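Student: just need the structure, nothing else, for what follows:
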Amino acid sequence: MSKLVIFDVDGTLVDSQAHIVASMTAAFDSVALPQPERQAVLSIIGLSLPYAMKELAPMADDQTVAQMVEVYKSDFSANRLRSDAMPPLYDGAEAAIAALASRGDMMLAIATGKSRRGLDALLESWPFADVFATTHCADDHPSKPHPSMVQACLTDCDAQAADAVVVGDTTYDMEMAKAARCASIGVSWGYHGVRALTTTGAAAIVTDFSQLETTLDTIWKD
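Tutor: Take a look at the predicted model:
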């Protein structure tokens, strides 16, 4: 039975905070709401956009939230086209993915709060995108930490929860994995911090991508 590694994207594989903060600023400006603190914006990365907006602007009505979501999406896409650049991969990410993909006993997948449009644009910029057996995003599932995306990855890859590990940087990733009865690994370089990841169920924390393969093997051995 193959093992399955399910990756989050923002804050785990790519450093997208500059793009996210800029687009969130545009969204709040569009409805003349006070800008949230940068740390507040980083804290909601991983949630689906409507949920993220409600967290940051709890008094906004549904129509306002919908407008903010559309402005955010448009601005994020426009920023990418203007800069002709995608959020950068973290150091070691591509090498770690290549090492895992080369193993005959392992499959890779993605579960992200990004939209399908955003995820597809990112995948098109990666020469290694075809190593992911399946990808799931916010457009087709309830927001993290609901386990739907992980469960879909398990189904697509014919994998058991006990043979799957979620790799992410937020408490939403750890809680999503727990809800799906999978183990999880937290990465220290993301947006929620090591302490939060540990308290929400991370089986291990890696501080560098070079540690990932060994950590996965240790989890499955135990």
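
Student: could you use CA atoms for every contact and neighbour count after this?
Tutor: Fine.

Student: which ones are touching Q160?
Tutor: L154 (C-alpha atoms under 8 Å, 6 or more residues apart in numbering).

Student: secondary structure element holding the residue sitting furthest away from the middle of the chain?
Tutor: The C-alpha centroid of the chain is most remote from A32, which lies 28.6 Å away (C-alpha atoms, centre = their mean). According to DSSP states H and E, A32 maps onto no helix or strand at all.

Student: now swap in I205 and tell me
Tutor: According to DSSP H and E, I205 maps onto strand 204-206.

Student: neighbours of the closest residue in space to A27 that isn't next to it in sequence, just the number please.
Tutor: Nearest residue to A27, sequence neighbours excluded (C-alpha to C-alpha, 6 or more residues apart in numbering): M68, at 4.7 Å. For M68, the count of nearby residues is 25 (other C-alpha atoms under 10 Å).

Student: in the helix or strand just after the strand holding I205, what counts as buried?
Tutor: Using DSSP H and E, the helix or strand that follows strand 204-206 in sequence is helix 212-221. Across helix 212-221, burial judged by 16 or more other C-alpha atoms under 10 Å covers 212, 215-216.

Student: now distance to E55 too, for those, in TSV please.
Tutor: Shown next, in TSV, are these (distance: C-alpha to C-alpha, whole Å):
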residue	distance to E55
L212	32
T215	33
L216	33
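
Student: re the thing from before, I'd assumed S30 was in contact with the residue nearest to A27.
Tutor: Yes: M68 lies in contact with S30 (C-alpha atoms under 8 Å); the separation is 7.0 Å.

Student: quick one on the thing from earlier: which SSE is the residue nearest to A27 in?
Tutor: helix 62-83.

Student: what helices or strands is that helix leaning on?
Tutor: helix 17-30, helix 49-56 (3 or more C-alpha pairs under 8 Å, 6 or more residues apart in numbering; DSSP states H and E).

Student: dump the ones you listed to CSV, plus mean neighbour count.
Tutor: Formatted as CSV, the helices and strands packed on helix 62-83 follow (neighbours: other C-alpha atoms under 10 Å):
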stretch, mean neighbour count
helix 17-30, 19
helix 49-56, 19
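
Student: this one next, for a side-by-side:
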Amino acid sequence: MRLKLVIFDVDGTLVDSQGLIVEAMNLAFEGQGLAPPSREETLSIVGLSLDVAMFKLLPEADAALRARLVDGYKQGYMQRRAETGVAQSSPFFAGARDVLDRLQAQSDVLLGVATGKSRRGLDKLIDGHGLQGMFVTTQVADDHPSKPHPSMIATALTETGVDARDAVMIGDTSYDMEMAAAAGVAGIGVGWGYHARDALGAARHVVEDFAALESALTQIWEVQP
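Tutor: Below you'll find the predicted structure:
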């Protein structure tokens, strides 16, 4: 039996945390006396490591200012999450939990995460949604270069012993799909996330709801030698 690995992005793929992300970014910029980026600009950087995200949003700023923005974002994010709770601030997209449970129940499928979140942020989300034990490999921004560098996926493959041909990356952004391509694994883009469908050109498939995800996985694995 050949093991398969399904790696999920988190924000914009499994959970809808856009309100929390936008509010935290606004607080960070306002805390430095700056006009916040637009909602679209903020959502465009979801998935990147925070230092890279701040550079993309404010390339003319010096390193010290960007570091303060990163700290302000983290503080705002944690404060708002504590006030509202994980389930409310980062709810599952419709069908996400059911698909996770069905995939986990398959003896030849392993589940993983590759996210721009910190380890602390991911742990809070896993605890808040009762996902303990769901993912056998969890790759976070603390330990890797920012997406779309393939380091997260390469490490997940090493930790699980799964061959790249048997792994799939599922995400909502161009960074996820470009990371998958760079790592030599198939990418499935999701149409409900934070990047437009036409930004997911590196994806093998694009699905519009979780009901279509398992079929797309089957299509990918059926053609593997």
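
Student: care to give me the TM-score?
Tutor: Laid over one another, the chains give 0.97 as their TM-score (TM-score structural alignment, normalised by the length of the first structure), with 220 aligned residues with a C-alpha RMSD of 0.9 Å.

Student: still on that earlier bit, distance to I97 of the first structure added to the helices and strands packed on helix 62-83 of the first structure, as a markdown table?
Tutor: Below are those laid out as a markdown table (distance: least, C-alpha to C-alpha, whole Å):
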| stretch | distance to I97 of the first structure |
| --- | --- |
| helix 17-30 | 21 |
| helix 49-56 | 27 |
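
Student: out of these, which is closest to P142 of the first structure?
Tutor: P142 of the first structure lies closest to helix 49-56 among those, at 9.8 Å (C-alpha to C-alpha).

Student: average offset between that closest one and the second structure?
Tutor: Following the fit onto the second structure, the mean deviation recorded for helix 49-56 of the first structure is 0.6 Å by mean C-alpha distance after the TM-score superposition for the first structure.

Student: who are the packing partners of that helix?
Tutor: helix 62-83.

Student: can you do 10 Å?
Tutor: helix 17-30, helix 38-43, helix 62-83 (3 or more C-alpha pairs under 10 Å, 6 or more residues apart in numbering; DSSP states H and E).

Student: would you list those in a markdown table and tack on distance to V131 of the first structure?
Tutor: Rendered in a markdown table, the data for these read as follows (distance: least, C-alpha to C-alpha, whole Å):
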| stretch | distance to V131 of the first structure |
| --- | --- |
| helix 17-30 | 25 |
| helix 38-43 | 28 |
| helix 62-83 | 24 |
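
Student: out of these, the one nearest D10 of the first structure is which?
Tutor: helix 17-30 (7.9 Å).

Student: the closest one: average distance to aligned residues in the second structure?
Tutor: Mean deviation for helix 17-30 of the first structure: 0.6 Å (mean C-alpha distance after the TM-score superposition for the first structure).

Student: next SSE after the helix holding M68 of the first structure?
Tutor: Using DSSP H and E, the first helix or strand after helix 62-83 of the first structure is helix 93-101.

Student: now the helix or strand just after that following helix against helix 93-101, angle please.
Tutor: Proceeding N to C from helix 93-101 of the first structure, the next assigned helix or strand is strand 106-111, under DSSP H and E. Counting by axes from the mean of the first three to the mean of the last three C-alpha atoms, to 10 degrees, strand 106-111 of the first structure lies at 130 degrees to helix 93-101.

Student: strand 106-111 of the first structure maps to which residues in the second structure?
Tutor: Alignment of strand 106-111 of the first structure against the second structure: residues 109-114, by TM-score structural alignment.

Student: again with stretch 140-160 of the first structure
Tutor: With TM-score structural alignment as the criterion, stretch 140-160 of the first structure aligns to 143-163.

Student: distance of S146 of the second structure relative to G47 of the second structure?
Tutor: 8 Å (C-alpha to C-alpha, to the nearest Å).

Student: who has more neighbours out of those two?
Tutor: Looking at S146 of the second structure and G47 with other C-alpha under 10 Å, you find the greater number of neighbours at G47, namely 28 against 23.

Student: element containing the more buried one, please.
Tutor: Using DSSP H and E, no helix or strand contains G47 of the second structure.

Student: re earlier: what mean distance separates the strand holding I205 of the first structure from the matching residues in the second structure?
Tutor: With mean C-alpha distance after the TM-score superposition for the first structure, strand 204-206 of the first structure averages 0.8 Å from its match.

Student: which one is the aligned residue in the second structure for P50 of the first structure nearest to, not counting chain neighbours?
Tutor: In the second structure, the residue matched to P50 of the first structure (TM-score structural alignment) is D51. Nearest residue to D51 of the second structure in three dimensions, chain neighbours excluded: V70, at 6.7 Å (C-alpha to C-alpha, 6+ apart).

Student: what is the neighbour count of the one you found?
Tutor: Neighbour tally, V70 of the second structure, other C-alpha under 10 Å: 21.

Student: likewise F76 of the first structure?
Tutor: With other C-alpha under 10 Å as criterion, F76 of the first structure counts 19.

Student: and L33 of the first structure, by the same measure?
Tutor: 12.

Student: what sits against the corresponding residue of the second structure for it?
Tutor: Aligning on TM-score structural alignment places L33 of the first structure opposite L34 in the second structure. By C-alpha atoms under 10 Å, 6 or more residues apart in numbering, the contact list for L34 of the second structure reads 26-28.

Student: chain neighbours aside, what residue packs nearest to L3 of the second structure?
Tutor: D108 (4.8 Å).

Student: just the angle for the helix holding M68 of the first structure relative to helix 49-56, thanks.
Tutor: 110 degrees.

Student: related to what we said a few turns ago, if I look at the match of P50 of the first structure, how far off is D142 of the second structure?
Tutor: For D51 of the second structure, the distance to D142 of the second structure equals 11 Å [C-alpha to C-alpha].

Student: thinking again about what came up before, so what sits against both of M68 and S30 of the first structure?
Tutor: M24.

Student: tell me the secondary structure at V5 of the first structure.
Tutor: strand (DSSP: H, G, I helix; E, B strand; the rest coil).

Student: can you check M59 of the first structure too?
Tutor: Under three-state DSSP, the three-state class of M59 of the first structure is coil.
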